[in-house]
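In: Sharing a sequence plus its predicted fold:
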Amino acid sequence: EDQKSQDSGDAGRYDDEAELFAEDFQAGYVKNLLRLQQEVIKIPGSEEHYDIYLARTLYPVLLPGIELLSREIDRLTNKESANKIDPSIRARFNPCIFLAEYLMRNNPTHGAKLEYAELFEQYARVEKIRRFFQAKRQKIFKHFTLQEFNSNFRKCDIAPYIQALDLLLLMDRKLIEAFDVEELWPEVDANETVGFDAFYETLSRWAVDQTDLTYEDFARIDLDRNERLHDFKKK
């Protein structure tokens, strides 16, 4: 069991490294940055994860700033350009001030367009949905075991279960309307067994890849509970 867990972890690490060094380096870098934190930490008084909050608000401006700072340090310390730069410039150079000035000039609240902003927003959304389905797996499995078809879950049972799951998650038929069984299992016969694990893996992957439903759509049950709790505390 330990060996399987280690092998799975190694496979995940290699997948992450492959993404990081793939042709689309920026996307791989952003995605891996959001996966670095193993333990999820929530912002006090909020359901938002701290690293995802940073990914939406800070990383898009901080990352290019650090890249520019690295290039500037390289320029100032490069032996080939040593004779071309006034020594007083190198002596006065302060990395903290350089980065602070960059962040001030490129503050997105003042209209600055950030190179990484769209990527971070995109992958923050993906990561939130991915984590949601990771966290809800056990609860959804318990719900699944209460269904009459749980011991012989077939393709023809998927649509009825999606209806039950939509109700459980308070998704107001959004899951029912967006989830296409035939599109996801085109080669599987109606009476062929699917099983919970294969179903949940496909559901999770579909949720991450699709663009019609948001994290808020999937997490409605949690958001509603938090709103009710907040209202209760105010009374």
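Out: Perfect, thanks for sending it.

In: use CA for all of it now, contacts and neighbours both
Out: Noted.

In: Tell me where the longest helix sits in this protein.
Out: For the chain, the longest helix by residue count, based on DSSP state H, is helix 117-145.

In: Which residue comes closest to Lys140 once chain neighbours are left out?
Out: To be clear, residue 140 is Ile; Lys isn't right here. Leu165 (7.9 Å; C-alpha to C-alpha, 6 or more residues apart in numbering).

In: which secondary structure element contains that neighbour?
Out: Here Leu165, judged by DSSP states H and E, is contained in helix 155-168.

In: After that helix, which helix or strand is next? Please name it.
Out: For helix 155-168, the succeeding helix or strand toward the C-terminus, using DSSP H and E, is helix 174-178.

In: Put this next to the previous one:
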Amino acid sequence: MQVISLAEARQSRQAITLPNGTRAWLSFYLGKHSFRAGSAHEASELHPTAYLVEQDANTEIPPHYHQPDQFQLFTDGDGMVGRWTLNPIMVQFAGHNTPYGPIKSGSRGLEYMTLRNGWDPGAKWMPQAREELKNAVPNRRRSHITNPIVPLNAAQLEKIQTDCVSLLHEEDGLQIKVYHLAQGQTILGPDPATGKGQFWFVVGGSGSAGESSIQDRSCIFVEPHAAAAQLTASFTALQAIMMQFPRDPP
């Protein structure tokens, strides 16, 4: 299990400008060393990558797709992804080689986590990469996007009861769950062996994951063969989102 704080991720913050002129800032939690790496990797290999995107206001990232499966967790701002109006917090899952977008930011800009479990050679822009997509790996999945997840303020966190809300659960292991932990309470996450890696993201409160402390905007990655994540709320309650990647098809 790997645990990274927002403060640690901010140390890598850097600006990028996309081919269409859109600017965004990236802060890497995991995987900066393999971001757009120059060598090829097998699709089955595990290469967890997690970074915060801060997209400038009133800009657009054109439709595109990526080689690995991907979650995007929209945490702040306003805008649209494809035909969906974003009302953060929301989670989008896009399967490997599945086009999505455009991502349009509104007047407040957009902040979102990009989470992958595999190596990515870079965005494949549409419609330019349409022919390449025809030869991509088969069995592509459609995109999913959740209903808004209401982030709890400090007063609400003090009153919550420990529970778990499942937003998506499929037979191949794809899962999205929201956990609420009352003060001092502990939960055990799903068995990681049922999927191909889990990302956890703290959206409120503080506590611990195993022996590591966690707080607002901490990110956790749990490998498929690791023990189930154990989260404990501290003197404040805790709200966290768990996103598990599906297993590879047989």
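Out: Ah, there it is. Here the structure is a predicted model, which means the values were calculated and not measured.

In: And the TM-score, once the two are fitted together?
Out: The TM-score (TM-score structural alignment, normalised by the length of the first structure) is 0.29; 130 aligned residues with a C-alpha RMSD of 6.4 Å.

In: on that earlier part again, how big is the angle separating the longest helix of the first structure from helix 155-168?
Out: With axes from the mean of the first three to the mean of the last three C-alpha atoms, to 10 degrees applied, the angle from helix 117-145 of the first structure to helix 155-168 works out at 110 degrees.

In: Just the buried residues of helix 117-145 of the first structure, please?
Out: Neighbour counts over helix 117-145 of the first structure (16 or more other C-alpha atoms under 10 Å) mark 117, 119-130, 133, 140, 144 as buried.

In: can you check stretch 199-210 of the second structure too?
Out: The neighbour-count check on stretch 199-210 of the second structure (16+ other C-alpha under 10 Å) flags 199-209 as buried.

In: Closest one of those to Leu26 of the second structure?
Out: Phe201 (16.8 Å; C-alpha to C-alpha).

In: any idea how far the closest one is from Phe74 of the second structure?
Out: 11 Å (C-alpha to C-alpha, to the nearest Å).

In: Ok, Leu30 of the second structure next?
Out: Distance from Leu30 of the second structure to Phe74 of the second structure, by C-alpha to C-alpha: 18 Å.

In: now swap in Lys124 of the second structure and tell me
Out: 21 Å.

In: that older thread, which ones among the buried residues of stretch 199-210 of the second structure lie within strands?
Out: Of those, the ones assigned to strands by DSSP state E are 199-209.

In: Show me what the one helix or strand Asp10 of the first structure maps to is packed against.
Out: Element membership of Asp10 of the first structure, judged by DSSP H and E, is helix 2-20. In terms of contacts (3 or more C-alpha pairs under 8 Å, 6 or more residues apart in numbering; DSSP states H and E), helix 2-20 of the first structure is packed against helix 25-35.

In: which helices and strands does the helix it packs on pack with?
Out: Counting by 3+ C-alpha pairs under 8 Å, 6+ apart, helix 25-35 of the first structure packs on helix 2-20, helix 50-57, helix 117-145.

In: Quick one: work out the angle between the longest one and helix 25-35.
Out: When you say that, I think you mean helix 117-145 of the first structure. 50 degrees.

In: before we move on, the earlier item: buried ones in the helix holding Leu165 of the first structure?
Out: For helix 155-168 of the first structure, by 16+ other C-alpha under 10 Å, it's 155-158, 161-167.

In: For Met243 of the second structure, give me its contacts.
Out: By C-alpha atoms under 8 Å, 6 or more residues apart in numbering, the contact list for Met243 of the second structure reads 71, 174-177, 198-200.

In: how does it look with 6 Å?
Out: Met243 of the second structure is in contact with 175-176, 198-199, counting by C-alpha atoms under 6 Å, 6 or more residues apart in numbering.

In: Pick out whichever of the residues you listed sits closest to Val165 of the second structure.
Out: Ile176 (8.7 Å).

In: number of nearby residues for that closest one?
Out: 24 (other C-alpha atoms under 10 Å).

In: Can you check what angle separates the host helix or strand of it from strand 198-209?
Out: Using DSSP H and E, the element containing Ile176 of the second structure is strand 175-181. If you take the same axes, to 10 degrees, strand 175-181 of the second structure sits at 10 degrees to strand 198-209.

In: Tell me which other helices or strands strand 175-181 of the second structure touches.
Out: On a contact count with 3 or more C-alpha pairs under 6 Å, 6 or more residues apart in numbering; DSSP states H and E, strand 175-181 of the second structure meets strand 163-169, strand 230-244.

In: The same query, at a cut-off of 10 Å, please.
Out: strand 90-94, helix 154-159, strand 163-169, strand 186-188, strand 198-209, strand 230-244 (3 or more C-alpha pairs under 10 Å, 6 or more residues apart in numbering; DSSP states H and E).

In: So which of these is nearest Ile145 of the second structure?
Out: strand 90-94 (4.2 Å).

In: Which strands or helices does that closest one pack on?
Out: Judged by 3+ C-alpha pairs under 10 Å, 6+ apart, strand 90-94 of the second structure is in contact with strand 70-81, strand 103-116, strand 144-145, strand 175-181, strand 230-244.

In: that older thread, among Lys124 and Phe74 of the second structure, which residue is more densely surrounded?
Out: Each of Lys124 of the second structure and Phe74 has its neighbours counted (other C-alpha under 10 Å); Phe74 has more, 24 against 18.

In: Quick check: the more buried one vs Leu238 of the second structure, distance?
Out: Distance, Phe74 of the second structure to Leu238 of the second structure, using C-alpha to C-alpha: 19 Å.

In: same check, this time on Ile103 of the second structure
Out: Taken as C-alpha to C-alpha, the span from Ile103 of the second structure to Leu238 of the second structure is 30 Å.

In: Please identify which of those two sits among more neighbours.
Out: Set Ile103 of the second structure next to Leu238 and count neighbours by other C-alpha under 10 Å: Leu238 wins out with 33 against 21.

In: Give me the buried positions along stretch 197-216 of the first structure.
Out: If you call a residue buried by 16+ other C-alpha under 10 Å, then stretch 197-216 of the first structure has these buried ones: 199-200, 203-204, 207-208, 215.

In: who touches that stretch?
Out: When contacts are defined by C-alpha atoms under 10 Å, 6 or more residues apart in numbering, stretch 197-216 of the first structure is touched by residues 122-134, 137, 140-141, 153-155, 158, 162, 171, 174-175, 178-181, 184-185, 194, 196, 218, 222-223.
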